[in-house]
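Visitor: below: sequence and its predicted model.
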Amino acid sequence: MSENHTSFLPNVLVNSLPKSGTHLLLQIILGIPGMEITPAWVIEDKDLDMIKPGSVGPAHLVYSSERALLLKHKNLKVIFISRDLRDVVVSLVHFIMLNKWGNHLWTPYLTSLKTHEERLLTMIKGVSLSNEQYEEFGITEIPNIRQFAQDKLGWCKELGICSISFEELVIDEESQQKAIMKIIEFLWDDLKLLRISKMELLQKIRGNIKPESSGTFRKGKIGDWKEEFNEIHKEAFKEIAGDILIQLGYEKDNDW
């Protein structure tokens, strides 16, 4: 499709909590005819200028009301994806330990821990390192899971953006179809100029979903934490971020 035919397409920001299905959401947006990914990730506000009509930029941008206004001013269509923070913990630990590039800031410290259980607990509770440890590992701290997530979860409540959960996209076919239709409806003012029906577009998008083609894909499973958390992990998580699970609708109370 030529540039002339993509000028009407939306400029989309795929923003996410890390390890929440960023690449899956990108595959959905790139299943729209004519859409292309930006040449690099959006790290700072100035990088938002990379997102032109017909392109999608991935990001892990922190929420602020000022940034939300900036995105509206730039007429960006923002889709935010989040996930059960317990599964984020599990996915983060595996990602860092299996990181084929070996360049994650936390890899040296997590590798120094003797067991997988210790690594999970560190990712839940966080850790502050001494000056001596800084010399060895090159970091001053690892945030706890609340600190890691809370500054991005404000997007879930922001009006005018499309908020999706990882679970909606993978729990079953019906849920996935409903979530994709939600995205199509959100972008439809631009997409209707493609002159294809919403159902045709849905099929094109679903045909582009290939999780295993992502370099960061491991399992893409819901509830992995149930197999990996022990009672110590559960109690630590409840203390630090149990209320967030309730706010996001993953639990009714702390009795899990």
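Guide: Alright, I've got the coordinates.
Visitor: all contacts plus neighbour counts: C-alpha atoms, from now on.
Guide: Will do.
Visitor: now tell me what touches stretch 102-121 from outside.
Guide: For stretch 102-121, the external contacting residues (CA atoms under 8 Å, 6 or more residues apart in numbering) are 89-90, 93, 96-97, 137-139, 142, 229, 233, 236.
Visitor: tell me the one of these nearest residue 62?
Guide: Nearest to residue 62 out of the contacts of stretch 102-121 is residue 142 (CA to CA; 16.9 Å).
Visitor: and the comparison structure, right after this:
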Amino acid sequence: MLRRHWWTARRFGLSPGKLVRRLSRSGLPKVLCVSLPKAGTHLVERAVCLHPRLHRRILPTLNPENVGPEGLGGVLRKLRAGQVVLAHLPFEAEYPELLHRERVKALFVVRDPRDIAVSLAHYIAGRRDHPLHSLYRERPDDRARLQLAVIGDPDARPPAPALESILSSFAGWLESEALVVRYENLIGERGGGNAGMQSGTISAIYSYLGLEGSPAFVSEVGARLFSGESPTFRKGLIGQWRQEFDPELEGLFDRSAGSWMAVYGYR
């Protein structure tokens, strides 16, 4: 519990060390972290906000329902140097120019879509406050819920989106100037990844944002990334789809969303 309170204070810039550093913002980036749902939003948040010069603005993760009447532009205009905003926002054609005008650096977080489907199915079924919770709980078992995560249900109220539609709506971020961050490259050994790849990814993030990060500091951040302190953390392991997809589900996924695997760099 104390560790979670510590992380909450640190990520929002309320720890003693960060409060002092917030007095000097010169040269610091403004950061937008966009991610596919269940692609590792809070993993990247940790990588960014463990840096002593950055903190998250006190806002929920933005989505089309809560971004506000002024849209993303209204949020970014109020963003200050050294602040970070998280978002699940599908790509819009005007976003690159908006980011350029407001001098905001964007990260786009992606993950193997099959693991996204697994994570979505478990997450929605376990969150009573999620709009689709009842729809998922009505399904007889985990396999049926995973099938729902893949193909959706347009007749449900509210409709459950197919994974294909989610991948399609976010794909424009891949062609923007955002730095693409792969979950598998960032998770590290405790999540089934690679320590060297993790360090390289953290270093690439800091370099893109114009921040310093010595090899020793990057190693320290990597050691603290894999954490259950996120409110949406479940297992965090890569390749979980192999344990939950049977051949029939693999075929269903390939027919429904398989064409997006190559687009996102997973085939």
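Guide: Received it, and whenever you're ready, just let me know what you need. Remember, predicted model here, so these are calculated numbers, not experimental data.
Visitor: circling back to that earlier point, tell me the two of the contacts of stretch 102-121 of the first structure that are most distant?
Guide: Farthest pair in those, by CA to CA: 138 and 229, 28.0 Å.
Visitor: tell me which of those two has more neighbours.
Guide: Using other CA atoms under 10 Å, the more surrounded residue of residue 138 of the first structure and residue 229 is residue 229, with 19 against 15.
Visitor: for stretch 224-237 of the second structure, measure first residue to last.
Guide: In stretch 224-237 of the second structure, first residue to last residue: 15 Å (CA to CA, to the nearest Å).
Visitor: which position in the second structure pairs with residue 126 of the first structure?
Guide: Matched across to the second structure, residue 126 of the first structure falls on residue 152, judged by TM-score structural alignment.
Visitor: wait, what's in contact with the residue nearest to that match when sequence neighbours are not counted?
Guide: Excluding its sequence neighbours, the residue lying closest to residue 152 of the second structure (CA to CA, 6 or more residues apart in numbering) is residue 162, at 4.0 Å. Applying CA under 8 Å, 6+ apart, we find residue 162 of the second structure in contact with 148-153.
Visitor: what does residue 79 of the second structure give?
Guide: Contacts here follow CA under 8 Å, 6+ apart; on that basis residue 79 of the second structure touches 30, 57.
Visitor: can you do 10 Å?
Guide: Counting by CA atoms under 10 Å, 6 or more residues apart in numbering, residue 79 of the second structure touches 30-32, 57, 73, 85, 102-104.
Visitor: overlap between the residues you listed and the first structure?
Guide: By both residues aligned by TM-score structural alignment, their matches' CA atoms under 10 Å, the contacts of residue 79 of the second structure still in contact after alignment to the first structure are 30-32, 57, 85, 102, 104.
Visitor: which residue ranges form the strands in the stretch 51-200 of the second structure?
Guide: Applying DSSP state E, counting those that start in this stretch to the stretch 51-200 of the second structure gives strands spanning 55-56, 83-87, 104-110, 179-182.
Visitor: return the most buried member of those.
Guide: The highest average neighbour count among the strands of the stretch 51-200 of the second structure, using mean count of other CA atoms under 10 Å, belongs to strand 55-56 at a mean of 26.
Visitor: do a quick rundown of the helices in the stretch 1-150 of the first structure.
Guide: 22-30, 65-73, 85-97, 107-112, 116-125, 131-137, 145-153 (DSSP state H, counting those that start in this stretch).
Visitor: what span of the second structure lines up against the first one?
Guide: It refers to helix 22-30 of the first structure. Aligned by TM-score structural alignment, helix 22-30 of the first structure falls on residues 41-49 of the second structure.
Visitor: about what we covered before: now render the strands of the stretch 51-200 of the second structure as CSV, adding distance to residue 134 of the second structure.
Guide: Rendered in CSV, the data for the strands of the stretch 51-200 of the second structure read as follows (distance: least, CA to CA, whole Å):
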stretch, distance to residue 134 of the second structure
strand 55-56, 32
strand 83-87, 25
strand 104-110, 27
strand 179-182, 31
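Visitor: on that earlier part again, and of the helices of the stretch 1-150 of the first structure, who's closest to residue 209 of the first structure?
Guide: helix 22-30 (5.6 Å).
Visitor: over in the first structure, tell me which residue corresponds to the residue nearest to residue 152 of the second structure.
Guide: Residue 162 of the second structure maps onto residue 144 in the first structure when the alignment is built from TM-score structural alignment.
Visitor: and that match, how far from residue 29 of the first structure?
Guide: Taken as CA to CA, the span from residue 144 of the first structure to residue 29 of the first structure is 31 Å.
Visitor: so residue 243 of the first structure touches residue 251, yeah?
Guide: Yes. Shown here, residue 243 of the first structure and residue 251 form a contact pair, counting by CA atoms under 10 Å, at 8.9 Å.
Visitor: and residue 164 of the first structure, what does it touch?
Guide: Contacts of residue 164 of the first structure by CA under 10 Å, 6+ apart are 16, 21, 25, 79-83, 156, 179-180, 182-183.
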